[in-house]
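> Mind folding the following:
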Amino acid sequence: MIIIETKNYLYTYSWEPNEASLCALERRILFGEDSESSILESSIEIDPSRSPFIRERLEIICEAGEFVELLNHIHQLEAVDGFKVVFVQNPDAEKVGFKKLRKIEKEVGLHLKGEAELVEPHIWYGIIQAHDRWVFGKYVRNEAVWLHHVKKPHSYSTALSTRVARAVVNIAAPETSGVKMIDPCCGIGTVLVEALSMGIDIVGSDRNPLILDGVRENIAHFGLEGDVSLRDINDITGSYDVAVIDLPYNLCSVISDDEQLEMLRSARRFADKVVIVTLEDVDANVTKAGFDIIDRCEVSKGRFVRQILVCA
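The predicted model follows:
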């Protein structure tokens, strides 16, 4: 029987074509792996709900080359009451039909010791056929938290989508605890809401006094608490582990190349790492400001193509 002693996790992924580059960057940052597969296996534990691209996670308990062999392994596990079994579709393989997957779930359930609970289970188990073997483990699905954040009291048409904002936060802070983050051009607060919902220590500021009440209302609408102040990026003091700067916040008040460089130099002063979101080519100014671009991607929204630069 193959029992996994060191915890390993199997993640399933999905993404839209326009987000493929963003998904790949988030995956590299979170897991240190670059792959086009929709399945990722890692010893790193990530809450699936953190990412807009992770669908499900299995904490692997046992595995086998054949389904019958796996059933024998499952039957040897200790009894647990209140479980439910779900079949996990392999995104890289042909979809398994409803009748077949229900049969698989039933067979697994019958081999598990303990009482099943289909209505309000205490523990979820998942089973998947992936990479030429069958895998069984504890199952967690993505709760799509960012979808709830779409319906906020105030929004801008040019603001980042909640999906992109959530991925940007993951790229900025792969480790959520002990990180001090700032969004110095917070706009209507899309990045702030996503970061705060992950429990990240983040503050926001903007130089536009007309939007701050809306930002605070957006944060409070989701039961979150965060510090938002009226400040120009060039006036920020203190030190932060990472900053997220969405340069297009100035779409309605165009800034010069020199002003953009001044903003980036200010960011260099107060942040060790910066994730820049931009509609323009800012590579030259990023270098002049003293940053190195260590990774990047593109993501489109309608006619807009945003670049996301990871700088340190």
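> rest of the way, CA atoms for contacts and neighbours
OK.
> Contact partners for Asp81?
113-117, 122 (C-alpha atoms under 8 Å, 6 or more residues apart in numbering).
> Can you tell me which of those residues is nearest Glu217?
Nearest to Glu217 among these: His122, at 35.6 Å, using C-alpha to C-alpha.
> for the strand or helix carrying Thr287, packing partners?
Assessed by DSSP states H and E, Thr287 sits inside helix 283-288. With contacts defined as 3 or more C-alpha pairs under 8 Å, 6 or more residues apart in numbering; DSSP states H and E, the secondary structure elements packing on helix 283-288 are helix 257-270.
> Check which helices and strands the helix it packs on sits against.
Under the contact criterion of 3+ C-alpha pairs under 8 Å, 6+ apart, helix 257-270 touches helix 283-288.
> Can you check the distance spanned by stretch 290-309, start to finish?
End-to-end distance for stretch 290-309: 14 Å, by C-alpha to C-alpha, to the nearest Å.
> ok, now stretch 140-150?
Its first and final residues considered, stretch 140-150 spans 23 Å by C-alpha to C-alpha.
> follow-up on the earlier one: filter the contacts of Asp81 to the buried ones?
Neighbour counting with 16 or more other C-alpha atoms under 10 Å marks 113, 116 as buried within the contacts of Asp81.
> would a markdown table of the contacts of Asp81 with secondary structure and distance to Val80 be doable?
Compiled in a markdown table, the contacts of Asp81 are given as follows (DSSP: H, G, I helix; E, B strand; the rest coil; distance: C-alpha to C-alpha, whole Å):
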| residue | secondary structure | distance to Val80 |
| --- | --- | --- |
| Lys113 | coil | 6 |
| Gly114 | coil | 5 |
| Glu115 | coil | 7 |
| Ala116 | strand | 9 |
| Glu117 | coil | 11 |
| His122 | coil | 9 |
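> Val275 looks like it's in a helix, true?
No. According to DSSP: H, G, I helix; E, B strand; the rest coil, Val275 belongs to no helix; its state is strand.
> circling back to that earlier point, wait, which of the contacts of Asp81 is closest to Phe53?
With C-alpha to C-alpha as the yardstick, the closest approach to Phe53 among these comes from His122, at 25.5 Å.
> Here is a second sequence; please produce its structure as well for comparison:
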Amino acid sequence: MYDNELDITPQKGMTYIYTYACSEDERSLCALEMRSFFGEVSQSNVLETFLKIDPSRSPFIKERITVLYEAESLENLVIKVETLQLSGATFKVTYVKNNGQAKSKKDGFEKRRGIEREIGLHVNGKANLRNPDQLFGVMHINGRWIFGEYVKSESVWFQHQKKPHGYSTALNTRVARAVVNIAIPNPNGIKAIDPCCGIGTVLVEARSMGIDMVGSDRNQLILPGARENLVHFGLNGEINLADLRDITNHYDVAIIDLPYNLCSVITPEEKLEMLQSARRFANKVVVVTVEPIDEILIKAGFSIIDRAVAKKGLFIREVIVCN
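As a prediction, this is how the structure comes out:
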């Protein structure tokens, strides 16, 4: 459940620290998702911000700490932790590695466990390492020690790889989830559409995050599989038979993964017609393409505001954010 974790709003007086992990091929896409969520990109694998999101939304975020106490030294942090009241709840303390630090400054395994024990001994509560009521994280960042509520990301996108129906040219679920976050960082009040939804990969990621997205496709043969994929994961959502050029409802956001395989060849004229239609029914469009398309986007009336590449070996897709 995401509930209010979907809110991407400044929380007065609260600081949040996120750790990230991505491969070199994913770095561009990860950076675009980070800019979409937070309006900035960290130069390391750690991001400190006043904005709160559920880390499980992102395929790249590993964990989040909500900072409760901070101090220049570990000894002073321990003194502050002693004031924490858990009202009978059990707890566990986890040392969170700062991979943005120089290797020479990183703590080894035994030291990390020792810090966990030291902090844990000064928490006014009962430790439970297997099934705690409350998780806490301790971390060294930017020359200070911090302690706070700890949330580890769940790889929801990974579970979605095991869907009943697949399609050879569909986005992988990790990329699809990032694209949804890039298109819709704050879903509150947003109505979205995937008008070339295919087997429903993007739609599954969006609906699993509670995002109000509908799907449509002009290929009637593929829609039963898309609907079954949604049901398989306990999700519901509207999937219609419709050509993108015939859509009449208006949406805040559209995600368009342009067809490109041998069975779905479309001419530049058809691409222009599709994108002109999207310009009509959506305020914001995120286009996924394997071919250069800037000229057609501009001709269709779009302004390109950001972009990234999603690589898999030599295969490259562009993710282009347009208004």
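> Where does the helix holding Thr287 of the first structure end up in the second structure?
With the alignment judged by TM-score structural alignment, the segment of the second structure matched to helix 283-288 of the first structure spans residues 294-299.
> And for stretch 174-182 of the first structure?
Counting by TM-score structural alignment, stretch 174-182 of the first structure sits on residues 185-193 of the second structure.
> and the alignment partner in the first structure of Asn219 of the second structure, what is it in contact with?
Under the alignment (TM-score structural alignment), Asn219 of the second structure maps onto Asn208 of the first structure. When the contact criterion is C-alpha under 8 Å, 6+ apart, the partners of Asn208 of the first structure are Leu230.
> Same question for Leu275 of the second structure.
Under the criterion of C-alpha under 8 Å, 6+ apart, the contact partners of Leu275 of the second structure comprise 297, 300.
> show me where the stretch 101-250 of the first structure has strands.
Counting by DSSP state E, counting those that start in this stretch, the stretch 101-250 of the first structure has strands at residues 123-130, 133-141, 180-183, 201-206, 227-230, 240-246.
> Find me the equivalent region of the fifth one in the second structure.
For strand 227-230 of the first structure, the aligned range in the second structure is residues 238-241, judged by TM-score structural alignment.
> Now do the matching stretch: distance to the chain's middle.
Average the C-alpha atoms of stretch 238-241 of the second structure, do the same for its chain, and the two points are 25 Å apart (C-alpha atoms, centre = their mean, to the nearest Å).
> How about residues contacting that stretch?
Residues beyond stretch 238-241 of the second structure that count as contacts (C-alpha under 8 Å, 6+ apart) turn out to be 213-220, 223, 226-227.
> in that stretch, what's buried?
239-240.
> all helices of the second structure, in order?
Assigned helices in the second structure, in chain order: 27-38, 74-81, 109-121, 156-159, 173-183, 201-208, 223-232, 268-281, 294-299 (criterion: DSSP state H).
> now those as JSON lines including distance to Gln101 of the second structure?
Below are the helices of the second structure laid out as JSON lines (distance: least, C-alpha to C-alpha, whole Å):
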{"stretch": "helix 27-38", "distance to Gln101 of the second structure": "18"}
{"stretch": "helix 74-81", "distance to Gln101 of the second structure": "17"}
{"stretch": "helix 109-121", "distance to Gln101 of the second structure": "15"}
{"stretch": "helix 156-159", "distance to Gln101 of the second structure": "28"}
{"stretch": "helix 173-183", "distance to Gln101 of the second structure": "26"}
{"stretch": "helix 201-208", "distance to Gln101 of the second structure": "33"}
{"stretch": "helix 223-232", "distance to Gln101 of the second structure": "41"}
{"stretch": "helix 268-281", "distance to Gln101 of the second structure": "45"}
{"stretch": "helix 294-299", "distance to Gln101 of the second structure": "39"}
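> winner for burial among the ones you listed?
Using mean count of other C-alpha atoms under 10 Å, the stretch among those with the largest mean neighbour count is helix 201-208, at a mean of 27.
> In terms of secondary structure, what does that one contact?
So helix 201-208 of the second structure, by 3+ C-alpha pairs under 8 Å, 6+ apart, packs with helix 173-183, strand 213-217, helix 223-232.
> again, only using 7 Å
Using 3 or more C-alpha pairs under 7 Å, 6 or more residues apart in numbering; DSSP states H and E as the contact criterion, the neighbours of helix 201-208 of the second structure among helices and strands are helix 173-183, strand 213-217.
> average gap between the last one and the first structure?
To tie it back to what came earlier, the one meant is strand 213-217 of the second structure. Strand 213-217 of the second structure: mean distance to aligned residues in the first structure after superposition is 0.4 Å, counting by mean C-alpha distance after the TM-score superposition for the first structure.
> returning to what we had before: go ahead and name everything in contact with the helix holding Thr287 of the first structure.
Contacts with helix 283-288 of the first structure, where a contact means C-alpha atoms under 7 Å, 6 or more residues apart in numbering, come from 261, 264.
> For the residue mapped onto Ala24 of the first structure from the second structure, list the residues it contacts.
With TM-score structural alignment as the criterion, Ala24 of the first structure lines up with Ala31 in the second structure. Counting by C-alpha under 7 Å, 6+ apart, Ala31 of the second structure makes contact with Val41.
> likewise the one 4 residues further on?
Listed by C-alpha under 7 Å, 6+ apart, the contact set of Arg35 of the second structure reads Val41.
> what residue lies at the spatial centre of the second structure?
Averaging the C-alpha coordinates of the second structure gives a centre point, and the residue nearest to it by C-alpha atoms, centre = their mean is Ser58 (2.3 Å).
> Tell me how far the counterpart of it in the first structure lies from Asn170 of the first structure.
In the first structure, Ser58 of the second structure lines up with Ser51, judged by TM-score structural alignment. Taking C-alpha to C-alpha as the criterion, Ser51 of the first structure is separated from Asn170 of the first structure by 7 Å.
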